[in-house]
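Asks: Build me a model from this:
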Amino acid sequence: MKPTLQTLAIAAVVATTPGAQAADGQFQLLVLAMPTKYHYEYIPVARESFEKLAKLHAFDMTWVAQPWAFEGDLSKYAAVVLLNSSGEEFNEAQRAGLERYMKAGGNAVVVHRAIISKPGLWPWYEKLVGRSFVIHPMLQTAVVTKADASHPATFGLPDPWLWSDEWYEFSNPHGVTIHPVLTVDERSYDPTKIWPGQVAKGMGADHPVAWWQAYEKGRVFVTALGHAGVMYRDERYLDHLWGGIWWAATGLGRPAK
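Replies: The predicted structure is shown next:
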């Protein structure tokens, strides 16, 4: 019998109680992976892959299923990863904790669903992400190209790269300047292919799907890619994600702008 979302959520909370490994790696990373209605099956797959990445690349990781850690001291973490886990789920204390962390020079990685936040709920978080989610068509295969081949998040990828995902469409209500890393070619898929009652029009030639920016006193890396659980076993996607994490945590691998 297939486990229910509630069962998986309970299991995830139990399995991901905060507890950092011994701090002998090159840096410490906090990963938040919250089970939600549309994103929960990826969690055990992603956690296994992240644990392998931690061993391979010699970093220490704390994996949590709820954002309680953001109420405490985050200063030991070189970066925090919001893995399909949006700041819209944070309470006031947790929001304040993330803001303190970034203002003190902390760094963030925002992955896929974590981009989405209810407009006006937490403007500071919307600015951290850099773009606001509008809608996405049905999952399709498309051509991804490198907008910034000097960024580590592109080093393990072919150019062009054939990838299948939800191609999020964005707006920029806060006028944030971002630095695109990857873009999707809308000529390679149908931006209007969507469910009845919804309308997607695409973004045209300027359609970033991964980017970086400086925010407060830290670095932010954002990727809209990573919808399905199986993606977290794909070596190219993991190279992309690891490159973004490594850059956010260390600032290494590319010239600063």
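Asks: From now on I want contacts and neighbour counts done on CA atoms only, so please keep to that.
Replies: Fine.
Asks: Quick check: the gap between the residue most central in space within the chain and residue 255.
Replies: For the chain, residue 111 is the residue whose C-alpha lies nearest the centre (C-alpha atoms, centre = their mean; 1.2 Å). Per C-alpha to C-alpha, to the nearest Å, residue 111 is found 23 Å from residue 255.
Asks: again, but for residue 53
Replies: When C-alpha to C-alpha is the yardstick, residue 53 and residue 255 sit 24 Å from each other.
Asks: Kindly report the same for residue 36.
Replies: When C-alpha to C-alpha is applied, the distance between residue 36 and residue 255 equals 37 Å.
Asks: likewise residue 59?
Replies: When residue 59 is compared with residue 255 (using C-alpha to C-alpha), they lie 23 Å apart.
Asks: Also this sequence, please, to line up against the first:
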Amino acid sequence: MKRLLPCLLLLLLACLPAFAQGQFKVLVVAIPNQYHHDYTVVAKPQFEQMSRRHGFDMDWAWNNSAFDGDLSRYAAIVLLNTPGDALQKPQREKLQAYVRAGGGIVAVHRALIFNPAGDWPWFEKLIGRAFRIHPMVQTATVRVRDPAFPATFGLPARWTWSDEWYEFGEPLLPGLSTVLSVDEASYDPTRIWPGQVARGMGAEHPVAWYHAYDGGRVFVTALGHTPAAYDDRLYLDHLYGGLWWAATGKGIDAENANSTPAPAPSPHRRAALR
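Replies: Sure, this is the predicted structure:
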């Protein structure tokens, strides 16, 4: 019996990795830049806690080298304040192949700005709208536009939030489903630095949306400028709802959805959905 116990213990330890595996695996890419760097200190432990709470596996990347590896093992890639211009041409091609194979993308705040505009049209269409400008950080009222989408499940119908209120041009392609919008009457769209001009977008000012694109699923949120945002439970629930959908295609309340859900993962993407 004494000899049997060590063998049973070793067998149990050998099985632990299988039990520790999450429901899917995510790559979070958080490349610091001139205006977005302090947030990473707060965001990384919060994403690690999020992965433990919701039972998914996560890799964290501080630079673009992750795009040199195998992306097919990830059910979704989170571009956390990381724009497409941070990728080199071969890495851009790998990201395109990943999406075309059914991969999910979550684009957060700074990821929505591509410089120079027109250099990578595919990525700009992946985001869905072209950034124009933003006023100074202000408190405003965010309105839930699609209560059937997971990124809104934890939010009140009217949400007080402080951020940079990005302005966008017209949609670059059809099929964008607005999740959240900001009420421009609740802040001053013209409050900006000397020499710059911002006028707002009017009654329709989206700040989060989702769509099916080139075989994959894309969730986009313009929210997330301040480091304090990544310590806010409502904001983290907003991010996870979008991430869950991008990774799995699940969570949309079909009876109340205001658009057609994106396609389910292709067969060769299901390996990432454990």
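Asks: What is the neighbour count of the aligned partner of residue 119 of structure 2 in structure 1?
Replies: With TM-score structural alignment as the criterion, the equivalent of residue 119 of structure 2 in structure 1 is residue 121. Residues contacting residue 121 of structure 1 under the criterion other C-alpha atoms under 10 Å number 11.
Asks: Could you do residue 16 of structure 2 as well?
Replies: Going by other C-alpha under 10 Å, the residues that sit close to residue 16 of structure 2 add up to 10.
Asks: cool, the one 3 residues further on as well?
Replies: Other residues near residue 19 of structure 2 number 7, with proximity taken as other C-alpha under 10 Å.
Asks: same question, the one 10 residues further on
Replies: In terms of burial, residue 29 of structure 2 registers 22 neighbours under the definition other C-alpha under 10 Å.
Asks: what secondary structure does residue 184 of structure 1 sit in?
Replies: Three states are possible here, and by DSSP: H, G, I helix; E, B strand; the rest coil the one that applies to residue 184 of structure 1 is strand.
Asks: The match of residue 119 of structure 2 and residue 44 of structure 1, how far apart?
Replies: 30 Å.
Asks: can you map out the strands along the stretch 151-257 of structure 1?
Replies: Assigned by DSSP state E, counting those that start in this stretch, the stretch 151-257 of structure 1 shows strands spanning 161-165, 169-171, 179-185, 208-215, 218-223.
Asks: and of those, who's closest to residue 103 of structure 1?
Replies: When the strands of the stretch 151-257 of structure 1 are ranked by proximity to residue 103 of structure 1, the top entry is strand 218-223, at 7.3 Å, counting by C-alpha to C-alpha.
Asks: That closest one corresponds to what range in structure 2?
Replies: Here strand 218-223 of structure 1 aligns to structure 2 at residues 216-221, judged by TM-score structural alignment.
Asks: Check how far that stretch sits from its aligned residues in structure 1, on average.
Replies: Between stretch 216-221 of structure 2 and the corresponding residues of structure 1, superposition yields a mean separation of 0.4 Å, by mean C-alpha distance after the TM-score superposition for structure 1.
Asks: Figure out how far that stretch is from the centre of its chain.
Replies: The chain centre lies 7 Å from the centre of stretch 216-221 of structure 2; the measure is C-alpha atoms, centre = their mean, to the nearest Å.
Asks: Contacts made by it with the rest, please.
Replies: For stretch 216-221 of structure 2, the external contacting residues (C-alpha atoms under 8 Å, 6 or more residues apart in numbering) are 99-109, 112, 126-127, 207-212, 242-243, 246-247, 249, 262-263, 265.
Asks: Just to confirm, what residue range of structure 2 does stretch 27-35 of structure 1 align onto?
Replies: So stretch 27-35 of structure 1 sits over residues 24-32 in structure 2, by TM-score structural alignment.
Asks: what about that stretch, distance to the chain center?
Replies: Centre-to-centre, stretch 24-32 of structure 2 and its host chain are 9 Å apart (C-alpha atoms, centre = their mean).
Asks: Touching that stretch from outside, list them.
Replies: Contacts of stretch 24-32 of structure 2 from elsewhere in the structure, counted by C-alpha under 8 Å, 6+ apart, are 37, 40, 56-64, 73-82, 247, 272-274.
Asks: No more questions from me, cheers.
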